[in-house]
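A.B. asks: 3D model of this:
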Amino acid sequence: MAMSTSDLLSKLNPTQHFPLHSLLHYCSSNVSGFPHSPSHFTISQFGHGQSNPTYLLEVGAEGSVVKRYVLRKKPPGTLLASAHAVDREFQVLQALGTHTEVPVPKVFCLCNDPAVIGTAFYIMEFLEGRIYIDPKLPAVAPETRRAIYLETARTLASLHSSNVDSIGLGKYGRRNDYCKRTIERWAKQYIASTSEGKPARNQKMFALIDWLKSQIPPEDSSGATAGLVHGDFRIDNLVFHPTEDRVIGILDWELSTLGNQMCDVAYSCLPYIADIGHDKVQQGLEVSGLPEGIPSLPEYLAEYCSLAGRKWPLAEWKFYVAFSLFRGASIFAGVYSRWVKGNASGGERARYTGKLANELIDAAWKFIEMKSVLPQHPPSVANARHYSKELVTEKDTLGHSNGRRFIPSQKVLTLRNKLIKFMEEHIYPMENEFYKLAQSESRWTVHPAEGELKELAKKEGLWNLFIPLDSAARAKKLLFGGSNNDLSSDANNLLLGAGLTNLEYGYLCEIMGRSMWAPQVFNCGAPDTGNMEVLLRYGNKEQQREWLIPLLEGKIRSGFAMTEPQVASSDATNIECSIRRQGDSYIINGTKWWTSGAMDPRCKVLIVMGKTDFNAAMHKQQSMILVDIQTPGVHVKRPLLVFGFDDAPHGHAEVTFENVRVPAKNVLLGEGCGFEIAQGRLGPGRLHHCMRLVGAAERGMQLMAQRAVSRKTFGKFIAQHGSFLSDMAKCRIELEKTRLLVLEAADQLDRHGNKKARGILAMAKVAAPNMALKVLDMAIQVHGAAGVSSDTVLAHLWAGARTLRIADGPDEVHLGTIAKLELQKAKL
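C.D. replies: Modelled structure (predicted):
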């Protein structure tokens, strides 16, 4: 059952009284619309909540309508360090209310002068609406329960989508190491609250603190979860419209800061985990039984993740929930300490908070010990969206308006804008210099500016953007046991990237594709991305330490050796290179070509695919093995040209292996796992090519348009010729269709994995290069002779796109996959 905001009022607590005349004088001078000589002025206290005392001010002049305001102040007496900062509450409410659509009450003034009423305070508008105290929502219709929970998820997603830099909250807190700092802070608060023995210290709390410190997930300022954090986001801190199931105000911002937003998400989910009652903690909704209409925990999370652009939080969910329970326990211990001293704002209810603190600690340990806490993948959110409102965001720079499927999150838009700026300021101006070196006698050397740009990209947080958060988490756990103590913060950031999904990375990878030189500057170039994915997914601890970390740091580069000149390698079962076991080693013999990256002077390791057992089942004959390129018997014979481009200093090489002896420990995953690894590598890796091709086509469109409005033929600009306008419009249509197809493929890859998404992946791999070739060919035609020369990037972009119709798997193979899947549907 909902309570109106007015129902929460109680008589003024005599221990919290303040001088009314002083307050009246201040309000008359500082609050908009406040009467200067009121005939009516009363104060009531809101009894709900355990933090900063909150009051309703009712004021009116003779014959006028009574106006209502809310005053929120610091409690009196000695307070814990950094607690009850009402000035910060005022700051965040003012920023959100002025610059965003996040539902918050309007604030009028902040008073830091204790002489007025004894402590600092601020005044805001009063919101008449509904507040749901009990998360089980008793006496509420099932459809309303569902709407309320999904509206709560939507509101949290809206809050988390706020761009703190653009609304003046960029320095509202430190965005990195939020969990680490918060654990340390609340641990200190717990110790301070229990220093006098009331409540008594619980040794399980200290064990919980140690466990949390050992499980802290990767965090940095540009990570997937960094942003504005409410800190106490739950249903009873939301004001719902009096008659509509929508939030009109988020209250109680005392704990707000910048940091890891998944902590907010977990805290909002606590009713599913633990029922925190008046005087005891019981089993949460997921165990005790969901009241009819309330969505399941996975549904609630899926709705939030979908709207906020977040990844399914499976890997770290135990940490985030235990973190929330720990913090709740520390807060309750502090409330109880204040109750003992006589200055708790929650009244008599505060006397039970010491007991609640200990029960929350027990609940945290019970949850940690559970075997399964979430399904492997999020459920469908289609039904949830039916009841939810569309997330209100500004029209984004990609041209997709509200309510459509592919709207990048604020985090992705921020990274995208940074990428575009980086490209315009650093990459495009250097392209001619890179090409000059690549065409000189010293072309197999690296331009010194490339290293400088890489360091700048690292500082900008534009490094290793392709690495999914789950892959990084797995590698970190394997390498360092999940501890932050074994990895420097710089290396940690390199390992994590930005924690993006394939869909999120698609918006960024496209930008890099606009220049042949860009991907490697951000450590997002092939074949290194695919090779790093292989090591992240399939490498063991020793292999990752030796090769993965240097690749992540950009200290070395790598090559991928699969294709062979003697056989049709589009059917990998044809591969003839042998990898024979001999004692503690493998002996490799064979010839590879189109080994991308092998010519690069920084190339230190090759991933070689060959056959370890010629007599095994067809798809169990192949294995992959790591080969140091300096190993005796490895001969890089020659660079191979692509329509005249040798792609120096990177290059594609023919490489022979003559009795190359490699330690047996270098085999990846195990003998016969070559096809399994290839499938895991070629889903995301080859989709990256499609994303970059969309970017290459976009660059072609841009150059085409610039040329058309600046060059005249037969007395008028090219842009004034009707045939050109028609062809250009068709190019734009093809580009947009392909972009949506690639984004759909990325989305399905995220949700369903390589195998189930193979049909849409095959479509993207056919469509993207063909579309790019059409657009770039048109751009070349508009440029005339300049288009086929090296004076523009068009010829190189076209050559790369044409090659990918083969290197990314021949069209015929992908078309066969698509057709077979269609025929399978007919048989069902």
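A.B. asks: CA atoms for contacts and neighbours, from now on please.
C.D. replies: Fine.
A.B. asks: How about residues contacting stretch 677-688?
C.D. replies: For stretch 677-688, contacts defined as Cα atoms under 8 Å, 6 or more residues apart in numbering pick out 502, 506, 509, 526, 529-531, 533-534, 538, 624, 742, 746, 749, 754, 758, 761, 764-765, 808.
A.B. asks: Just the ones of these in strands?
C.D. replies: Residues of the contacts of stretch 677-688 located in strands (DSSP state E): M624.
A.B. asks: Show me which of the contacts of stretch 677-688 are buried.
C.D. replies: Those of the contacts of stretch 677-688 that meet the buried threshold are 502, 506, 509, 526, 529-531, 533-534, 538, 624, 742, 746, 749, 754, 758, 761, 764-765, 808, by 16 or more other Cα atoms under 10 Å.
A.B. asks: Identify each of the strands in the stretch 601-750 of the chain and give its residue range.
C.D. replies: For the stretch 601-750 of the chain, applying DSSP state E, counting those that start in this stretch gives strands covering 603-611, 622-628, 634-639, 652-663, 712-713, 716-717.
A.B. asks: Format those strands as JSON lines; extra columns: distance to K73.
C.D. replies: Listed next are these as JSON lines, based on distance: least, Cα to Cα, whole Å:
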{"stretch": "strand 603-611", "distance to K73": "62"}
{"stretch": "strand 622-628", "distance to K73": "64"}
{"stretch": "strand 634-639", "distance to K73": "73"}
{"stretch": "strand 652-663", "distance to K73": "68"}
{"stretch": "strand 712-713", "distance to K73": "70"}
{"stretch": "strand 716-717", "distance to K73": "68"}
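A.B. asks: Any idea which of those gets closest to G674?
C.D. replies: Closest to G674 of these, according to Cα to Cα: strand 622-628, at 3.9 Å.
A.B. asks: which outside residues touch the closest one?
C.D. replies: 573, 579, 604-613, 662, 666-668, 670-675, 677.
A.B. asks: Buried subset of the residues you listed, written for PyMOL?
C.D. replies: The buried subset of the contacts of strand 622-628, as determined by 16+ other Cα under 10 Å, is captured in PyMOL by this line:
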select buried, resi 573+579+604+605+606+607+608+609+610+611+612+613+662+666+667+668+671+672+673+674+675+677
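A.B. asks: Return the residues in contact with S330.
C.D. replies: Taking Cα under 8 Å, 6+ apart, we find S330 in contact with W186, A187, Q189, Y190, A357.
A.B. asks: I have a second one here; can you model it like the first so I can compare?
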Amino acid sequence: MAKLTSEMTLDKLSSSDLPFDVVSLLNYCRDHIHGFPSSASPSLSSVRQFGHGQSNPTYLLEINVDGILNRYVLRKRPSGKLLPSAHAVEREFKVLHALGTHTKVPVPKVFCLCTDTSVIGTAFYVMEYLDGRLFLDPTLPGLEPHRKNAIYRESARALASLHQIDTDAIGLGNFGHLGNYCKRQARRWGKQYMASTAGGMPKRNPKMLELISWLHDNLPLEDSSGSASGLVHGDFRIDNLIFHPNEDRVIGILDWELSTLGNQMCDVAYNCLHYVVDYASDKVGQDKGLEEAGIPEGIPSMAEYVAEYCSAAGKPWPAAHWKFYIAFSLFRAASIYAGIYNRWIMGNASGGERAIHTGIKADILVDYAWSFVAKSAVLPERPPSDHIQKHRDQNDIEDTLEEGGKFSFSQRVVGLRNKLIKFMEDHIYPMENEFYKLALSPSRWTVHPVEEKLKELAKKEGLWNLWIPLDSAIRARKLFSNGKIQNSLGEGGGQLLGPGLSNLEYGHLCEIMGRSVWAPQIFNCGAPDTGNMEVLLRYGTKDQLEQWLIPLLDGQIRSGFAMTEPQVASSDATNIECSIKRDGDSYIINGIKWWTSGAMDPRCKLLIVMGKTDFDAPKHKQQSMILVDAKTPGVHIKRPLMVFGFDDAPHGHAEVSFQNVRVPTKNILLGEGRGFEIAQGRLGPGRLHHCMRLVGAAERGMQMMTERALQRKVFGKLIAEQGSFLSDIAKCRVELEKTRLLVLEAADQLDRLGNKKARGTIAMAKVATPTMALQVLDMAMQVHGALGLSSDTVLSHLWATARTLRIADGPDEVHLGTIAKLELRRSRL
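C.D. replies: Here you go, the predicted structure:
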């Protein structure tokens, strides 16, 4: 639900005002919600009802335990006699659970569903409280024009993301009937209207009956064919969206009471009703929509908004049937208002006195429907071509044109990208020689003092932990809402959780960091720390987060990932031989690991170790991961391993032995036998980060190559004037651009489809990117001659890193096998 702001009402209820038994509710929640405060008593609870909305009553439960405020949201069926098929909270719970579990669609997490009416008198479910902004007024008063535009664009994109869901894949294939949605809905809401007006309150409107007939006579062909069908929200509008507290993006879509499968263009039209009529206003007579009253600066026109949606969802332009969809939406809204007024008369409308005018509003909506039908034109025959660019500043337009197309920069990424480029130019590149000097000195296993200063500066610049994906940032804020974790990080995790970018957005920034081997760690975006932090964010307990994640997020410590072993082919994780044996309240670890990157760093305090807890279990259930304090007795850092002569001090790649290392059982991650599962979750984003950085390394190679070619003469001409060079650099640019697009496509699929479905494209990127980077960097070294092979430039180190990544996180052959299997599977379907 929404943050408590002046834009929504919350009525605090005393125990005598509550329509349900709080004691019974809390007892049920303790038994059915994991982590629900067990020490709370009803006397410590406050219950407030959300005044916004006219459907299922919704309450904010606040439970204060030892000074910590726990918030939950309860949504229940109304009491009393209800219209048939209305207020099905069970369906709401089902769709929220499916979307929250299997997709990236922003919805609140649901905790439990109760259909036992003996608990509080009606069915209900409990979900998380979302801390954000709710906009009740579609004119968005108080916001600057560019932010109004961003809010509307994000609303359209959120709806598009919902409409792109594969319902069969997430268990909602039987959530409704796809064909003839509008026909069935017209019949259903017509019956609802007739039932609501059967007693004469409100009085039945003959224009409504005519509208029902008109709708049946003008059904679009696409409705009967089901070609426009999929998951529909049913009540998608801006006041059912929760936006991030500070950023203009949707973090939660609410009120799923009317969700089903059907014609998705109905969702789009319903979300555009405020352009036609102010249907949400409580004041009768103030009903002009935005197009009649005047669209405020920054808010797109209805045509521009629909174009934004169609572009994001890949939907055809709906001009031919737009009159029907708007009229249908107004008809349905009128039927809903008639039902609300009927419930108000009976005394069980959830909106209280706000429902008093809904009978009159129903008739007003019918009049607006007929007025809209009578218009000569409602949408242009073609979508506006410049709606996306209209409100962007000139720099944003230039950057978008430079990058181009599907993977152009968002406005937010443009700002971060510009800051990151400036930081690299001002602070990273000038320090590279100093970092290398220390790395080659006898004191190379120490940290350069400037590094820590630059890390603090990066935090202040908002360039910290950019890698944390949005879903992980949201999950972390939930975990950080209680106890010592909140105290350590401050409200909501503060700046340490980063801006919450998508993988695609981060790709544009990660590439820039990849231009220097020293840069990622300055921004706390270096491997293996990012992968280890992602593991903790996804799978760690609160104790593990408090002990290890917070100092990692803050950059106070570093970490290593111990999986690879010298005696077995470790690209096949089932070969792992390191043993993790239970011994009372401890696990005993024995084994040898190598290429444990980061273990040589003096700041390395944590090792995530993969080993086998059960050698006799099914082969993918034998492995487990466990957290090990690097200072635990029996952990021996034996030696650093060299990569083409680079030991990467002070980071290092260590050989580590574990001899009877005893760690507490609480250090196990997720549980015994879950190691393979964790590894698969960790490797998708991590592999892609490597690819993103390699694109940046290749880009720097191109830059150094062209600068050298324009300065160096051979046989009387600049290298840039040599025919062979021109051909080679052109080929390098072609390969780099092809690979960048592949990496960005993999990132986009990771965002939209998840790790499993994106694995084929990630595998392709993992094969193609190091090969491309090696080609470009080899050409750059060739242009530099002997200098290119020396340590006087970064080229040899960048090349060594690229060559390493043809083996790290799986050799080419493993990924080629994945690609081939998926290709053959497609051919067999």
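A.B. asks: Quick check: TM-score for this pair?
C.D. replies: The TM-score (TM-score structural alignment, normalised by the length of structure 1) is 0.60; 571 aligned residues with a Cα RMSD of 5.1 Å.
A.B. asks: follow-up on the earlier one: ok, which of the strands of the stretch 601-750 of structure 1 comes nearest V229 of structure 1?
C.D. replies: Closest to V229 of structure 1 of these is strand 603-611 (Cα to Cα; 42.7 Å).
A.B. asks: Give me the mean distance between that closest one and structure 2.
C.D. replies: Following the fit onto structure 2, the mean deviation recorded for strand 603-611 of structure 1 is 0.4 Å by mean Cα distance after the TM-score superposition for structure 1.
A.B. asks: What helices and strands are in contact with that strand?
C.D. replies: strand 557-561, strand 578-582, strand 622-628 (3 or more Cα pairs under 8 Å, 6 or more residues apart in numbering; DSSP states H and E).
A.B. asks: what's in contact with it?
C.D. replies: Counting by Cα under 8 Å, 6+ apart, 531, 547, 556-562, 575-580, 597-598, 621-630, 674 sit against strand 603-611 of structure 1.
A.B. asks: try 7 Å
C.D. replies: By Cα atoms under 7 Å, 6 or more residues apart in numbering, the surrounding residues in contact with strand 603-611 of structure 1 are 556-562, 575-579, 597, 621-629, 674.
A.B. asks: Same question for stretch 768-784 of structure 2.
C.D. replies: Applying Cα under 7 Å, 6+ apart, the contact partners of stretch 768-784 of structure 2 are 691, 694-695, 698, 701-702, 704-705, 708-709, 732, 735-736, 739, 788-789, 795, 799, 802-803, 805-806.
A.B. asks: Could I get the helices and strands packed on strand 603-611 of structure 1 in CSV, plus columns for distance to Q283 of structure 1?
C.D. replies: As requested, those are exported to CSV (distance: least, Cα to Cα, whole Å):
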stretch, distance to Q283 of structure 1
strand 557-561, 52
strand 578-582, 56
strand 622-628, 49
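A.B. asks: The ones you listed: which one's closest to M516 of structure 1?
C.D. replies: M516 of structure 1 sits nearest to strand 557-561 of all those, at 16.7 Å, using Cα to Cα.
A.B. asks: what about the closest one, how far off from structure 2?
C.D. replies: Mean deviation for strand 557-561 of structure 1: 0.3 Å (mean Cα distance after the TM-score superposition for structure 1).
A.B. asks: For that strand, name the packing helices and strands.
C.D. replies: Judged by 3 or more Cα pairs under 7 Å, 6 or more residues apart in numbering; DSSP states H and E, strand 557-561 of structure 1 is in contact with strand 585-596, strand 603-611.
A.B. asks: Show me what it is in contact with.
C.D. replies: Contacting residues not belonging to strand 557-561 of structure 1 are listed as 527-528, 551, 592, 595-598, 602-609 [Cα under 7 Å, 6+ apart].
A.B. asks: okay, among those residues, which ones form the most distant pair?
C.D. replies: Between all members of the contacts of strand 557-561 of structure 1, the farthest pair (by Cα to Cα) comes out as L551 and K592, at 22.4 Å.
A.B. asks: What are the buried residues along the helix ranked longest in structure 2?
C.D. replies: Taking DSSP state H as the criterion, structure 2 has its longest helix at helix 675-709. For helix 675-709 of structure 2, the neighbour count (16+ other Cα under 10 Å) marks 675-676, 678-679, 681-702, 704-706, 708-709 as buried.
A.B. asks: same thing with stretch 382-391 of structure 2?
C.D. replies: Residues of stretch 382-391 of structure 2 classed as buried: P383, P384, H387, I388, H391 (neighbour count, 16+ other Cα under 10 Å).
A.B. asks: Secondary structure class of the second one, three-state.
C.D. replies: So that's P384 of structure 2. Three-state assignment for P384 of structure 2 (DSSP: H, G, I helix; E, B strand; the rest coil): coil.
A.B. asks: Hmm, it is touching V306, no?
C.D. replies: No: with contact defined as Cα atoms under 7 Å, P384 of structure 2 and V306 do not form a contacting pair (9.4 Å).
A.B. asks: Can you tell me how far the spatially closest residue to T9 of structure 2 that is not a sequence neighbour is from T58 of structure 2?
C.D. replies: Excluding its sequence neighbours, the residue lying closest to T9 of structure 2 (Cα to Cα, 6 or more residues apart in numbering) is G51, at 5.0 Å. Per Cα to Cα, to the nearest Å, G51 of structure 2 is found 8 Å from T58 of structure 2.
A.B. asks: Looking at these two, which has the bigger crowd around it?
C.D. replies: Ranked by neighbour count (other Cα atoms under 10 Å), G51 of structure 2 and T58 place T58 first, with 26 against 18.
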